[in-house]
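Asks: Pasting the sequence and the predicted coordinates here, then a few questions.
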Amino acid sequence: MSTLNTSSEKSLAPSRDAKAEHALQLACETLQIEADAISNLKQRLSGGDSSAFINAIHLVLHCKGRLVISGIGKSGHIARKIAATFASTGTPSFFLHPAEAAHGDLGMVTSQDVFIAISYSGEAGELIAILPILKRLGVKLIALTGNPHSTLAKLADLHLSVHVEKEACPLNLAPTASTTVTLALGDALAVAVLDARGFKEEDFARSHPGGALGRRLLTHVKDVMRTGNAIPQVKPDTKLSSALLEITQKGMAMTAIVDHDQRIVGVFTDGDLRRLMDKPLNFSELMIADIMRKNPHRIGPEQLAVEAVEIMEQHRINQLLVADADGKLVGALHIHDLTRAKVI
């Protein structure tokens, strides 16, 4: 009986065949090779290649035109990503296909531009073919290659090495480690330029208005606040019963109390009402001025909506009054307004 149980347990136990083990080993080796390649790039960048990299930062940073990035094949895919990274971090940039460039698209390049050419061999025919035109235009050329003695490297104003000891491909043929290193170097250059340019979160948001960060950093209080008749408000001499009617009608679970000049003097919320219920008061005769909370929290219409979220979270409130520079009521915010605007 025990023998049958043991046999059953063995049959249910997960197992890997030799092919699966080999595939997993190869995957781990690939990651290690690419990690080592980036580590070697880091060492070169902090050593002999540092001056070229710093000069590249200077060229891109002081470019009066645009950054044009080009490559063919796998290098072209990497070039597209690098161009997109630069464009989204404050450097006007675009990808130019070298084959299309030779058939008219070079008209997009001006003498004010900086051109980054990517080719691991440094001998890509499509890139070499357009170099004379770029030189004639006076375009500054940065080459990213794995061969400092290549045609592209020799003709460039600056050469940045993306050399790797070997590709992760078992045949040492398919661009793997070399494309990873090239992309990493492009990211490093973009981040260095970003920092030197003083690029901030707000700048990033302007390039990404459709994203969550864009909504958070580009949405102002005035964009989402309630205005006009939608603002619950009463005067200090209003009876509690009338104030409660205003709260109910406007659906914000609170009302602002303003003087005759429309300046905010207080606020009264559903929470304040619940706290009053335990007190022996004559509710039919109460004036809102007698029970309102004075000097309520407020925010300006030009402030960012995320600042309103911060105030609400800090003080554990769900509503916030909006006042102008003179303290006059111009709007009101409920936490739901910010949620609908996807600020939170």
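Replies: Looks like it came in fine. Numbers count the residues shown, from 1 in each chain.
Asks: contacts and neighbour counts: CA atoms only from here.
Replies: Fine.
Asks: now residue 184: how far from residue 307?
Replies: 35 Å (Cα to Cα, to the nearest Å).
Asks: meant to ask about residue 34
Replies: Note on residue 34: its distance to residue 307, by Cα to Cα, is 43 Å.
Asks: Which one's more surrounded, these two?
Replies: Between residue 34 and residue 307, residue 34 has the larger neighbour count (other Cα atoms under 10 Å), namely 21 against 16.
Asks: any idea which helix or strand carries that one?
Replies: According to DSSP states H and E, residue 34 maps onto helix 18-45.
Asks: what do you get for residue 70?
Replies: strand 67-71.
Asks: Summarise which helices and strands that strand is packed against.
Replies: Packing partners of strand 67-71 (3 or more Cα pairs under 8 Å, 6 or more residues apart in numbering; DSSP states H and E): helix 74-88, strand 93-95, strand 114-118.
Asks: I'd like to check the angle between the last one and strand 67-71, please.
Replies: Inter-element angle recorded for strand 114-118 and strand 67-71: 20 degrees (by axes from the mean of the first three to the mean of the last three Cα atoms, to 10 degrees).
Asks: also this one, for the comparison:
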Amino acid sequence: MIKSIVFLSTILFLTFLIGVNGQFQNSVILDQNSNYNLQWIIFNETITIQVSINKKAWIGLGWHCQGCQKDGPMENADYSIATFDENGQGYVWDCYQENDPTSQPQNDTVFKGAEDNIISFSGYQTDQYSIMMFTKKLSTGDTVGDHILVNGPVDFVWAHGQDNSFGFHGVGNAGRTTVNLATGSTNSGPDYVNWHASLMLVAFGLLMPFSIFSARFLKVFHWWWPLHYVFNGLASVCALIGFIIAIVMLDGLDFSTLHSIFGIITLCLVLVSILFGALSHFLWKPTRVGTPIFPDMFHWFVGRCTFALSIAAIITGMVLHQVPTAVIIVFSGVIALYFGVIIFIEIYKKVYPNHVDFSHGGATGYTQGINHN
């Protein structure tokens, strides 16, 4: 009875303190576009959190367990989500997200042994503003549906909708940031995803196509081999660094998505292609007649398979990380254009097998029959 009176007094004191001062202990902006403002105050073992955005939409705030940074942004996260009715009145739900990136958070009461541990809440919105506030214990004792909020660094995930219809938040409307509840400092950590994506895009979307093109169509020039060697080497280095970043980001190999499976297979094929390419180079003889199946044709075949799988890995990665559809379409169009050029040249070579155009100063350094493979 005494504990209940003390606890109720704490809640009333927090409500009074916030209502009188209109201020929280700390305030951080997690997203500049929506002005996603996270504010909080901790008193004894209780925390009151307020989130506001400059938009008429549902609001979500989640956090991971301590030491669970390797989990995906939404995986195994504890959430408080505010939805609003047509009159602008809000309801804050105590939710949990299972280890399934394709699903969405569900009410804690859906899970066996979990409870709704939000003590009090409020929420309202206007045409250009939404706000939610809730109070709960730092440690609720609910080991199924809740994670402990510590008075220190907490791995937060945030999101808001495009409107009041709860569902997919939309591209750019979510993020992940570590917030220190004791000091108010933030740390988004290394931008592993963007570094990984950039390196892989350069490796397989830029360098490897040039490497393949030079080996296939530029052998009439003396300089095709160093061009192929340098581009392929740079592509391999970028791919290897990007792969290491992915391992660090996920704390090991991951086979849970098509993107990761395609990526792992692609890197394995890169290594095999390098091996066959090296053998092809060192076993080459100027007196040979024809192109041997091993290792030369093996090298060609593995190289083409590597490029095809790398494109599949890039596109599935874009889908997984919710890259805007327009970007995916443009990238796919560029790759389609590349294949179109290849097909055109192949057909042209079949129709005009001995034609070399010198009319515009082309084919400088041309030497008939130079073939390093």
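Replies: Looks like it arrived, so ask away. What you see is a predicted model, and the numbers here were worked out from it, not measured in a lab.
Asks: Quantify their similarity with the TM-score.
Replies: The TM-score (TM-score structural alignment, normalised by the length of the first structure) is 0.28; 174 aligned residues with a Cα RMSD of 7.1 Å.
Asks: Can you give me the distance of residue 91 of the second structure to residue 46 of the second structure?
Replies: On the measure of Cα to Cα, residue 91 of the second structure and residue 46 of the second structure end up 20 Å apart.
Asks: What of residue 92 of the second structure?
Replies: 17 Å.
Asks: Check residue 344 of the second structure too.
Replies: With Cα to Cα as the criterion, residue 344 of the second structure and residue 46 of the second structure are 69 Å apart.
Asks: who has more neighbours, these two?
Replies: Neighbour tally, residue 344 of the second structure and residue 46, criterion other Cα under 10 Å: the higher count belongs to residue 46, 19 against 12.
Asks: Nearest residue to that one in space, please, no chain neighbours.
Replies: residue 137 (4.3 Å; Cα to Cα, 6 or more residues apart in numbering).
Asks: My guess is the one you found contacts residue 49. True?
Replies: No - with contact defined as Cα atoms under 8 Å, residue 137 of the second structure does not reach residue 49; the gap is 11.1 Å.
Asks: So what's the residue count around residue 20 of the first structure?
Replies: 11.
Asks: in the first structure, which spans are strands?
Replies: 67-71, 93-95, 114-118, 140-145, 158-161, 233-234, 254-258, 264-269, 293-294, 298-299, 319-323, 329-334 (DSSP state E).
Asks: closest one to residue 203 of the first structure among these?
Replies: When the strands of the first structure are compared by Cα to Cα, strand 93-95 sits nearest residue 203 of the first structure, at 15.6 Å.
Asks: For that closest one, which helices and strands make contact with it?
Replies: Going by 3+ Cα pairs under 8 Å, 6+ apart, strand 93-95 of the first structure lies up against strand 67-71, helix 74-88.
Asks: Which strands and helices lie in contact with the helix holding residue 34 of the first structure?
Replies: helix 177-197.
Asks: Name the residues of the helix it packs on that are buried.
Replies: For helix 177-197 of the first structure, the neighbour count (16 or more other Cα atoms under 10 Å) marks 177-187, 189-191, 193-194 as buried.
Asks: So which of the residues you listed is the closest to residue 294 of the first structure?
Replies: Distance to residue 294 of the first structure, by Cα to Cα, is smallest for residue 194 among the buried residues of helix 177-197 of the first structure, at 46.2 Å.
Asks: distance of that closest one from residue 10 of the first structure?
Replies: With distances taken as Cα to Cα, residue 194 of the first structure is found 58 Å from residue 10 of the first structure.
Asks: and if you look at residue 331 of the first structure?
Replies: Relative to residue 10 of the first structure, residue 331 of the first structure is positioned 71 Å away (Cα to Cα).
Asks: what about residue 25 of the first structure, how many residues close to it?
Replies: Counted with other Cα under 10 Å, residues neighbouring residue 25 of the first structure total 11.
Asks: about what we covered before: neighbours of the residue nearest to residue 46 of the second structure, just the number please.
Replies: 18.
Asks: and what of residue 198 of the second structure?
Replies: Neighbouring residues of residue 198 of the second structure were enumerated by other Cα under 10 Å; the total is 15.
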